[in-house]
Each structure stands twice: as structure tokens, then as C-alpha cells.
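# I would like to see how this sequence folds:
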Amino acid sequence: MKIRPLGDRVVIKKIEVEETTKSGIVLPGTAKEKPQEAEIVAVGPGGMVDGKQVNMEVKVGQRVLFSKYAGNEVKIDNKDYTILKQDDILAVIE
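Model (predicted):
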């Protein structure tokens, strides 16, 4: 199944954080922080959003940092994705 976001929305797949610390301690699921790093899977066309012209500044395949509690989590074909607005992306990792 293919996802095509609308407007200024972006579909990302979170990059999972390590389950052990550098000292070798295994973290239980409740102690882990939500990941804030992701790979872009799909990008909307941009265009007019709320009366303003929005140009998309990100591309599919880029790694990004995003706001911790941003977006809506969805499950498609047993894979977890997050759909969020471009404004919720904080930086591109190069």
C-alpha cells in the first residue's frame, strides 16, 4: 500500500532507539523515551495551506528530528508510521 499525504504533511517512520545503555543496562519498554529521529517515507505537495503558500523543504529518504509528541501515529501493513505537518520537523540530519 502506498501513502500519499496531502498539503504540507509528511509521513515518517521512526528510527528505534537502542534498548541498552552504553554501560550495558537493558532498558524496559516503559523507561525508553519516544524516538525523535525518523526517515521520511512520503511528502505532500505543499501548496496553499491556511491562505499561505507552503513549499516543501524535505524529501523522501532524508533523516529528520521532529517534535516529541507531534503528529498522528498510524499502522499500515503492520508497520508503524507517523503523519505530521512539515512545521513539526525541527531539523534535517546530514
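
# C-alpha from now on. contacts and neighbour counts both.
Will do.

# what is the neighbour count of E16?
Close neighbours of E16, defined as other C-alpha atoms under 10 Å, add up to 11.

# give the contact list for it.
P35 (C-alpha atoms under 8 Å, 6 or more residues apart in numbering).

# that one should be in a strand, yeah?
No - going by DSSP: H, G, I helix; E, B strand; the rest coil, the assignment for E16 is coil, not a strand.

# please give me the structure for this one as well, since I'd like to look at both together:
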Amino acid sequence: MSLKPLGDRVLIKPEAAEQKTASGLYIASNAQEKPQRGEVVAVGEGKLNDNGERLPMDVKPGDKVIYGKFGGNEVKIDGEDYLLMRVDDIYAIVE
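Coordinates of the predicted model:
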């Protein structure tokens, strides 16, 4: 893949949506909740501050993150689904 996010944007590979409940019932695809966890695939260079200096990014490729349910834009690259979002839409890094 040759996609480089710009500025403070991050490319995330979402985890697969849950297909079964804890009790073993299958969930219809239109009733599945969008995942809010994923893995960072690529990051931009960072946001510019008022002095024109780049602020460091809080995440790096390979980080597992939790992000906002409705954050980002869905993009399809090489047949795979990804989310392109601002780093501010990421709530936490899972360690």
C-alpha cells in the first residue's frame, strides 16, 4: 500500500465487527455495531502549531487504539476497508 496521511491524520485498520453475542447468537450484518478499536497502519507528520513547527503525533504504526464511533472517513485500499481520521478522534492506546 502506498498511502501517506497528511498533517494530523491517521490511517486505521478497524477490527472485525462482532458476529456473535456472548450467548452464541449470530447478529445480522445490518444490526452489527461498528467497531471502535483498530490498529494504526500509517500516520501523518503532525499538526503545525502557530509558529509553523510540527507537533509530534501521539500514535505510531502498530498501535492498537480506541476511537470515536462516528469519527473518520471510510476508505477502501486494495480491497481492504480502512478509516482515515484525525488523531484527535482517537481516545486511547490499548497497551
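
# and V64 of the first structure, what's its match in the second structure?
Applying TM-score structural alignment, one finds that V64 of the first structure aligns to V65 in the second structure.

# please name the nearest non-neighbouring residue to the residue nearest to the spatial centre of the first structure.
With distances taken as C-alpha atoms, centre = their mean, I12 lies nearest the centre of the first structure, 3.5 Å away. Of all residues not flanking I12 of the first structure in the chain, I40 sits nearest, at 4.4 Å (C-alpha to C-alpha, 6 or more residues apart in numbering).

# surely the match of V64 of the first structure is in a strand?
Yes - per three-state DSSP, V65 of the second structure lies within a strand segment.

# Three-state assignment for the closest residue to it other than its chain neighbours, please.
Closest residue to V65 of the second structure apart from its sequence neighbours, by C-alpha to C-alpha, 6+ apart: I93 at 4.4 Å. Following three-state DSSP, we place I93 of the second structure in the strand state.

# where's I93 of the second structure relative to D58 of the second structure, distance?
According to C-alpha to C-alpha, to the nearest Å, I93 of the second structure and D58 of the second structure sit 9 Å apart.
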